[in-house]
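A.B. asks: Build me a model:
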Amino acid sequence: MSWHYFKHTYLIKFWAPMPAVIAAGVLSTYYFGLTGTFWAVTGEFTRWGGQLLQLAGVHTEEWGYFKLIHLEGSPLTRIDGMMIIGMFGGCFAAALWANNVKLRLPRSRIRIVQAVAGGIIAGFGARLAMGCNLAAFFTGIPQFSLHAWFFAVATAVGTWFGARFTLLPMFRLPVKLEKVSAASSPTQQVDRARRRFRLGVAVFVAIVGWALLTAFQQPKLGLAMLCGVGFGLLIERAQICFTSAFRDMWITGRTHMAKAIVFGMAVSAIGIYSYVQLGVEAKIMWAGPNAVIGGLLFGFGIVLAGGCETGWMYRAVEGQVHFWWVGLGNVIGSTLLAYYWDDLAPSLATGWDKVNLLNTFGPLGGLLMTYGLLLTALLLIVGWEKYFFRRRTSLQTLKEPV
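C.D. replies: Prediction:
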């Protein structure tokens, strides 16, 4: 295999979603085994919000939510923080390799409003449910936590309502045609792509070097950062976005990403099961109304905003300013939940049981139950796809002139 072939096939071209999502499932399994926690991002973003308020003189360390998720230290001393730094580095390197970095401003003010409002709703919902599309879904279900199933179903419903809402006329922007005086020079484009590829290599080497140096002194932090780089490469090169998976399923009938997510969780589940049998403790959260309400809010919010937690992260480093606003909204929404947590938690979350399917149905029974539910989800996705296209064909037939 020549370097030219490898570069264009694996570093510049987008990757197929199915193997990339499965690889993310495998990597998240090893991340759990090596660090003892799951792949998650909104918890750390909530800590960022809390620590920013501390700089403004607010004693957020006294809030119940921050006592629960631990506000001590900084992103450089926390596993989640180092993993997210690695994710941003991996996303940026991958985007530079493919010459996919360009400053793109929102097309209208309504898009900025959507980004911030959707980000706030999604951030609030994610932290109410103790996880986003990662901790309460993609990595939550393989942890055998019942709350993740509540969240997943509620998220699907929330995205359906979000898809219907964003199709309203108020969100439709007029198409503007712009006259271009001259085409860009092909030579300049090639030179720019080469410069950016080299810069991407430099970013990749720097972030991996940082992770390796950290690993010598604090192994878990360094390994977390290395895994974060891997997650970043996967989500950017394969454009992994849970918002797209749900929105496309409801609006266009395309289900490839949704199927990939199910297969990714199926692969991860057996790995998590193995680690649990070796004594690594699974992360189980309250299976209460918080998971359902949080899922509904999160699903609606990510469609309104246009991106989930993984989606806004890689699009933000690609230069899409819209998703900078989404990220800001996420931090605001999650911090708002932290402020109201003490009032909401007793009735919606902490008063309910943490249900581990492996404990409820036994180790083998819990594993089989999880795979049975994943198979059911896959069949529902396939069924919806067939129904969608059958219905569209019928409608087209009715519209045809006799």
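
A.B. asks: hey, let's count contacts and neighbours off CA atoms from now on
C.D. replies: Noted.

A.B. asks: how near is the closest residue to V355 other than its chain neighbours to A206?
C.D. replies: Residue nearest to V355 in three dimensions, not counting chain neighbours: L146, with 5.6 Å by CA to CA, 6 or more residues apart in numbering. Here the criterion is CA to CA, to the nearest Å. By it, L146 lies 40 Å from A206.

A.B. asks: Proceed likewise with the subsequent sequence, for comparison:
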Amino acid sequence: MAVLSPVLARVWQWAVTWRRSLPAFLSFSLHAWFFAIATAIGSWFGARFTLLPIFRIPVKMQKVSAASPLTQKPDQARRRFRLGMLVFFGMLGWALLTAMNQPKLGLAMLFGVGFGLLIERAQICFTSAFRDMWITGRTHMAKAIIIGMAVSAIGIFSYVQLGVEPKIMWAGPNAVIGGLLFGFGIVLAGGCETGWMYRAVEGQVHYWWVGLGNVIGSTILAYYWDDFAPALATDWDKINLLKTFGPMGGLLVTYLLLFTALMLIIGWEKRFFRRAAPQTAKEIA
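C.D. replies: Alright, predicted model coming up:
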């Protein structure tokens, strides 16, 4: 299941170029909003699906008289830390050397290292943002992502006005179908594109299989892309909100949509806990 679900998500994820979905939000591409809405819907169905009895692992409760001590191996921990530092500084050195001859590639490597540190330390994951919201009512990550995009939007807007080409993709069935399957797949797999990477490196073996599913899905779609692309993507228009509504109008529409999304998230959170309160009180009684 860990392999199959990311394959499912990844096949259509590339149809909407998920790697560009977050930049597309900030580049004012309409397809990103189609994708986001469909992802939210798909993740809701994914959350409901993962709550089925088939996914519930039977747990045997055993009474104990005292807490079991944690097994720690200080020597092993030190060796792994040193190895990690060696790899880290080796990567930094490689990036700096590369930057001397190929500045863009070297900077990309440095930003990649920084990005990896950020997502691991902050535990940034779109799966957590959607899944936790539907299942537990926890919306901290969803709010953080919305606020982060709101802060970043003005910066991207300024670069676009200076002449940087925005990432505008096709606003067609690709975005809707891709969002639905991506939302369902990431919840079923337990990790999104960023989440599975840092969790796999943390040693969570499950996400090695999720990563393998990503690679397989990418390969499948790359092979069949010419067959799918016209009907699902390339025959549809690329809609730039900055051109449709004008520069300031497009920026305003983007912030209005982000604000609407934030209000919907807050509304869902209040509704979730309002409905959960009577049930909790009944269980206590």
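
A.B. asks: what's the TM-score for these two chains?
C.D. replies: The TM-score (TM-score structural alignment, normalised by the length of the second structure) is 0.93; 282 aligned residues with a CA RMSD of 2.0 Å.

A.B. asks: the more surrounded of L146 and A206 of the first structure?
C.D. replies: Set L146 of the first structure next to A206 and count neighbours by other CA atoms under 10 Å: L146 wins out with 23 against 13.

A.B. asks: OK, contacts around the residue mapped onto the more buried one from the second structure?
C.D. replies: Aligned by TM-score structural alignment, L146 of the first structure pairs with L30 of the second structure. L30 of the second structure sits next to I168, A171, K238, I239, N240, L241 when contact means CA atoms under 8 Å, 6 or more residues apart in numbering.

A.B. asks: Please apply the same query to T243 of the first structure.
C.D. replies: In this structure, T243 of the first structure makes contact with T159, G299, I302, V303, G306, G307, C308, G311, judged by CA under 8 Å, 6+ apart.

A.B. asks: Aligned counterpart of it in the second structure, please.
C.D. replies: Following TM-score structural alignment, the counterpart assigned to T243 of the first structure within the second structure is T127.

A.B. asks: just the helices in the second structure please.
C.D. replies: For the second structure, applying DSSP state H gives helices covering 4-13, 21-26, 30-50, 74-101, 103-122, 126-135, 140-161, 173-189, 193-201, 206-229, 241-244, 247-284.

A.B. asks: Please identify the most buried of the ones you listed.
C.D. replies: Stretch with highest mean neighbour count among the helices of the second structure: helix 173-189 (a mean of 28; mean count of other CA atoms under 10 Å).

A.B. asks: In the first structure, point out the residues matching it.
C.D. replies: The counterpart of helix 173-189 of the second structure in the first structure, using TM-score structural alignment, spans residues 289-305.

A.B. asks: cool, and stretch 77-84 of the second structure?
C.D. replies: Using TM-score structural alignment, stretch 77-84 of the second structure pairs with 193-200 in the first structure.

A.B. asks: Residue nearest the middle of the second structure, spatially speaking?
C.D. replies: Nearest to the mean C-alpha position of the second structure, by CA atoms, centre = their mean, lies F126 at 3.4 Å.

A.B. asks: Name the nearest residue to it, ignoring sequence neighbours.
C.D. replies: F126 of the second structure's closest residue in space is C192 (CA to CA, 6+ apart), at 6.0 Å.

A.B. asks: again, but for T244 of the second structure
C.D. replies: G250 (7.2 Å).

A.B. asks: counterpart of the one you found in the first structure?
C.D. replies: Checking TM-score structural alignment: G250 of the second structure goes with G366.

A.B. asks: need the contact list for its match.
C.D. replies: Neighbours of G366 of the first structure in contact, by CA under 8 Å, 6+ apart: F144, L357, L358, N359, T360.

A.B. asks: wait, what's in contact with the second one?
C.D. replies: Neighbouring residues of L357 of the first structure by CA under 8 Å, 6+ apart: F144, S145, L146, P363, G365, G366, L367, M369, T370.

A.B. asks: can you rerun that using 6 Å?
C.D. replies: By CA atoms under 6 Å, 6 or more residues apart in numbering, the contact list for L357 of the first structure reads F144, G366.

A.B. asks: for G42 of the second structure, same thing?
C.D. replies: Counting by CA under 6 Å, 6+ apart, G42 of the second structure has contacts L180, G183, F184.

A.B. asks: Next: D235 of the second structure.
C.D. replies: No contacts exist for D235 of the second structure under CA under 6 Å, 6+ apart.

A.B. asks: Then W352 of the first structure?
C.D. replies: Taking CA under 6 Å, 6+ apart, we find W352 of the first structure in contact with W286, G288.

A.B. asks: Just give me the match in the second structure for it.
C.D. replies: Aligned by TM-score structural alignment, W352 of the first structure pairs with W236 of the second structure.

A.B. asks: could you measure that match against A229 of the second structure, distance?
C.D. replies: Applying CA to CA to W236 of the second structure and A229 of the second structure gives a distance of 10 Å.

A.B. asks: Same check on E193 of the second structure?
C.D. replies: Taken as CA to CA, the span from E193 of the second structure to A229 of the second structure is 22 Å.

A.B. asks: Then Y198 of the second structure?
C.D. replies: Y198 of the second structure is 31 Å from A229 of the second structure, by CA to CA.

A.B. asks: Report how many residues lie close to K354 of the first structure.
C.D. replies: Counted with other CA under 10 Å, K354 of the first structure comes out at 17.

A.B. asks: Just to check, it is in contact with A282?
C.D. replies: No. If you go by CA atoms under 6 Å, K354 of the first structure and A282 don't touch, sitting 11.3 Å apart.

A.B. asks: Contacts only, for V326 of the first structure.
C.D. replies: Contacts of V326 of the first structure by CA under 6 Å, 6+ apart are A115, V116, G119.

A.B. asks: average gap between stretch 262-270 of the first structure and the second structure?
C.D. replies: For stretch 262-270 of the first structure, the mean distance to aligned residues of the second structure following superposition is 1.0 Å (mean CA distance after the TM-score superposition for the first structure).

A.B. asks: And for stretch 192-200 of the first structure?
C.D. replies: Mean deviation for stretch 192-200 of the first structure: 3.0 Å (mean CA distance after the TM-score superposition for the first structure).

A.B. asks: returning to what we had before: what would the contacts of G366 of the first structure look like in a markdown table with distance to T166 of the first structure?
C.D. replies: What follows is the contacts of G366 of the first structure, written out as a markdown table (distance: CA to CA, whole Å):
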| residue | distance to T166 of the first structure |
| --- | --- |
| F144 | 33 |
| L357 | 36 |
| L358 | 39 |
| N359 | 41 |
| T360 | 40 |
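
A.B. asks: For those, work out which two are farthest apart.
C.D. replies: Largest separation among the contacts of G366 of the first structure by CA to CA: F144 and T360, giving 10.1 Å.
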